[in-house]
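Student: Show me the folded form of this:
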Amino acid sequence: MRTAREVSFPQGARPFEEGGRADRFWVIRTGSVGLGMRVPGRRAAVVGRLGHNELVGWSWLFSPHVRHLGAEAATPVRAYEFDAAAVHALCQDDPGVARDLTRWVGNVVARRLHAARIRLLDLYGPYGAGSAL
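Tutor: Below you'll find the predicted structure:
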């Protein structure tokens, strides 16, 4: 937390865009953020919504440090913002911090991948997510 600073975003603010440089991340205190991806000729497709105590942005941890999605505040948001370079420096100094942080972000990515797979089954599977293959 010593590298964090408190920030707020009004509804509709875009903390980052798909394809942008991933140099920071946030943990939401209040409000919600929608994650979306560009769809040619249409508005961005919202692929997830994040709320209290959830991580916004994980691309800062993995090369090439480029955002895979864009983000938009769905409601007014208060969050802790972390500078990726400062967190990387902490990880270099303390392998335990690096291990714990990598495990935490990995679990976040795994949960989101699972949720995306379920949504895809609901949208495109012949029997929805509830059926066995």
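
Student: CA only for contacts and neighbour counts going forward, please
Tutor: Will do.

Student: The spatially closest residue to residue 19 that is not a sequence neighbour and residue 90: what is the separation?
Tutor: In space, and not counting its chain neighbours, residue 19 is closest to residue 67: 4.9 Å by CA to CA, 6 or more residues apart in numbering. As for residue 67, its distance to residue 90 is 22 Å (criterion: CA to CA, to the nearest Å).

Student: quick one: which of those two has more around it?
Tutor: residue 67 (19 against 15; other CA atoms under 10 Å).

Student: ok, back up a step: surely the residue nearest to residue 19 and residue 61 touch.
Tutor: No. Contact criterion CA atoms under 8 Å: residue 67 and residue 61 do not qualify, at 10.7 Å.

Student: The residue nearest to residue 19: what's it in contact with?
Tutor: By CA atoms under 8 Å, 6 or more residues apart in numbering, residue 67 lies in contact with 16-22, 57, 59-60.

Student: Residue 96 in helix, strand or coil?
Tutor: What DSSP: H, G, I helix; E, B strand; the rest coil gives for residue 96 is helix.

Student: Can you report how many residues neighbour it?
Tutor: Neighbour tally, residue 96, other CA under 10 Å: 12.

Student: Residue 9 now?
Tutor: Residues within reach of residue 9, counting by other CA under 10 Å, total 18.

Student: ditto for residue 87
Tutor: 22.

Student: Just the element for it, please.
Tutor: Assigned by DSSP states H and E, residue 87 belongs to helix 84-93.

Student: quick one more, to check against the first:
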Amino acid sequence: MEIHRFEEILAQHPLFASFDTATIALFAGCARHEHFRAGERIYSEGTPADRFFIVTHGDVALEVATPEREPIITETVHAGELFGWSWLIAPFKHSNDAVALNEVRAISLDGACLRTKCEANPALGYTMFQHWVPHLVTRLRSLRLQVLDLYGVKA
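Tutor: Modelled structure (predicted):
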């Protein structure tokens, strides 16, 4: 019964909206609910990246550790947004920290499950990357602008 709820949520998300019902059902088979308390570390830099998240409630800080200073928040992710892209590319290790700023509910999708489905169906994998790469590019552009701002460089 739960899988139908995942299918519903995924189908409404812009990242998945153009996939057909059967493909969304495949993705939903890799999904589970997550809950994090305020201040809870969701993952840390260097740890295995085995899933990604769609925030359904709350806010998550994506942080980068810095020597002799507090971590720098590079992005804050809100309801409807995704985070945790490191499951896509080997060595499948997180490149930042993720911390719940308040109570967070999310759906996570298992990276190994998704990779296995894409390896079994290369056309699905290619289509998935076509849909997801623009979101990654947007994130990288945003991070670039933050770095330029941090160092006082005019873009």
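
Student: before we move on, back to that, Provide a ChimeraX selection command restricted to the buried entries of the contacts of residue 67 of the first structure.
Tutor: Buried subset of the contacts of residue 67 of the first structure, written as a ChimeraX selection, criterion 16 or more other CA atoms under 10 Å:
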select :16,17,18,22,57,59,60
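
Student: Could I get the full set of strands for the second structure?
Tutor: For the second structure, the strands defined by DSSP state E occupy 31-36, 41-43, 51-57, 60-64, 72-77, 82-83, 97-100, 104-110.

Student: Select, out of these, the one closest to residue 25 of the second structure.
Tutor: Residue 25 of the second structure lies closest to strand 31-36 among those, at 10.0 Å (CA to CA).

Student: what's the matching range in the first structure for the closest one?
Tutor: Mapped onto the first structure using TM-score structural alignment, strand 31-36 of the second structure spans residues 4-9.

Student: who touches the residue nearest to the spatial centre of the second structure in this structure?
Tutor: In the second structure, the residue lying closest to the centroid (CA atoms, centre = their mean) is residue 83, at 2.4 Å. Residue 83 of the second structure is in contact with 52-54, 77, counting by CA under 8 Å, 6+ apart.

Student: How about residue 25 of the second structure?
Tutor: Here residue 25 of the second structure is in contact with 3, 7 (CA under 8 Å, 6+ apart).

Student: Then residue 39 of the second structure?
Tutor: 99-102.

Student: Over to residue 19 of the first structure?
Tutor: 66-70.

Student: Residue 124 of the second structure now?
Tutor: Each residue near residue 124 of the second structure by CA under 8 Å, 6+ apart is listed here: 117-118.

Student: which residue lines up with it in the first structure?
Tutor: Per TM-score structural alignment, residue 124 of the second structure is aligned with residue 97.

Student: Now do its match against residue 32 of the first structure, distance only.
Tutor: 27 Å.

Student: mind listing what's buried in stretch 37-44 of the first structure?
Tutor: 37-38, 44.

Student: what's the answer for stretch 73-85 of the second structure, then?
Tutor: 73-78, 80-85.

Student: unless I'm mixing things up, residue 60 of the second structure is touching residue 104, no?
Tutor: Yes. Using CA under 8 Å, residue 60 of the second structure is in contact with residue 104, at 7.5 Å.

Student: if you count what's nearby, which of the two comes out ahead?
Tutor: Of the pair residue 60 of the second structure and residue 104, residue 60 is the one with more neighbours under other CA under 10 Å, namely 30 against 23.

Student: can you pull the contacts of that one?
Tutor: Taking CA under 8 Å, 6+ apart as the test, what residue 60 of the second structure contacts is 76-78, 98-102, 104.

Student: which residue lines up with residue 50 of the first structure in the second structure?
Tutor: In the second structure, residue 50 of the first structure lands on residue 77 (TM-score structural alignment).

Student: Its match and residue 142 of the second structure, how far apart?
Tutor: 12 Å.

Student: got it, and residue 68 of the second structure?
Tutor: Distance from residue 68 of the second structure to residue 142 of the second structure, by CA to CA: 25 Å.
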